[in-house]
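> Coordinates for the following, if possible.
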Amino acid sequence: MIEIKKILFPCDFTENSIKIIPYVLSLSEKYNSMIYILHVVDDLSKWGGFFIPHLSMDMFQNEAVKGAEKMMEKIYNEHLQDCPDSQKKIITGDPALEIIKTVESEEIDLVIMGTHGRKGLEHIILGSVAEHIVKKSPVPVLTINPHKLPAKK
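Predicted coordinates for the structure are as follows:
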């Protein structure tokens, strides 16, 4: 039988990522797995030019991290508080790269994530985070299209 001891749930705090939580909880319960909920704050310095003062960019980045911490607490308290074995983590960097790094450093067995996110020109230029993870992950990745989930009863 396959052992899934550690599940990584990369969460971008959108309504679509919240829809995936029941699947994360269900698989965690079935396999008695620890859940790692991860949010990656995009490193804003890569978007800065020489016309934007570095101090302003740092302040904006710090505010983004503080906002992420508040959202993580809200989602954790509303949806994962009763989960006995879970860890939450917020880091700054490139989302796809940091997810793969976390898979490796935490010895994750399964990644569960949504297939939503970037659209239009942003998707064309940067690609899909889920697509990158599926291609680069050393462990299985369960992708869920939140738009195809059954309506709540």
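
> Going by C-alpha atoms from here, please, whenever you check contacts or count neighbours.
Will do.

> Can you give me the buried ones in the longest helix along the chain?
With secondary structure taken from DSSP state H, the chain has its longest helix at helix 54-75. For helix 54-75, the neighbour count (16 or more other Cα atoms under 10 Å) marks 57, 61, 64-65, 68, 71-72 as buried.

> now stretch 9-24
9-12, 16-17, 19-21, 24.

> Just give me the closest of those to residue 52.
Within those, the smallest distance to residue 52 is 26.0 Å, found for residue 12 (Cα to Cα).

> to compare against the first, here's another:
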Amino acid sequence: MNEAISYRHIIVGVDLSEDCPKVIARAAGIASVCNAKLTLAHVLEPIAFAYGGDMPVDLSGVQEQQVQKASAELTQLAKSADYPIQQQHVLVGQPAAELHYLAEQEEADLIVVGSHGRKGFALLLGSTPNSVLHGATCDVLAVLVKKQTDLPE
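Predicted structure coming up:
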């Protein structure tokens, strides 16, 4: 493959939905051709505190349970992939910002995310793939994942 278009490290941002295997498979195909390192990442929104009346409630234990559950799901996804997953990350924060930061820290040259192909008003409101695209310092691939009910008959 031409070095100008070869990738060395690919990060796959997954949302742990049923569409993840398709997104991982697309990234694995590219990684295989390029002999690239493949990393899975999932980003959880932070839920540090909630307020019930006048008393703050610490939800850090709930956040830690979410991280553990996501880590277990990421491990299962990695085991079922057709290409070796070298790293797995469960991050807490804003998805696009965390994926950008991880890509920079890991010197990744491609971020792959799933997209439901939103158009019009839904796209204007923002989506994770759109947010990842804007502000990325490397290439971004949005893999179109439509549910069976979305496909024309």
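
> hang on, the earlier thing: other SSEs contacting the next helix or strand after the longest helix of structure 1?
Using DSSP states H and E, the helix or strand that follows helix 54-75 of structure 1 towards the C-terminus is strand 86-93. Strand 86-93 of structure 1 makes packing contacts with strand 34-42, helix 54-75 when contacts are defined by 3 or more Cα pairs under 8 Å, 6 or more residues apart in numbering; DSSP states H and E.

> Repeat the analysis, applying 10 Å as the threshold.
Contact partners of strand 86-93 of structure 1 among helices and strands, from 3 or more Cα pairs under 10 Å, 6 or more residues apart in numbering; DSSP states H and E: strand 6-10, strand 34-42, helix 54-75, helix 95-105.

> mean distance, it to its aligned residues in structure 2?
With both structures laid over each other, strand 86-93 of structure 1 and its partner residues in structure 2 are 1.3 Å apart on average (mean Cα distance after the TM-score superposition for structure 1).

> quick one: that strand to chain centroid distance?
Chain-centre distance of strand 86-93 of structure 1: 8 Å, with Cα atoms, centre = their mean, to the nearest Å.

> what do you get for stretch 73-82 of structure 1?
Using Cα atoms, centre = their mean, the mean C-alpha position of stretch 73-82 of structure 1 is found 15 Å from that of the whole chain.
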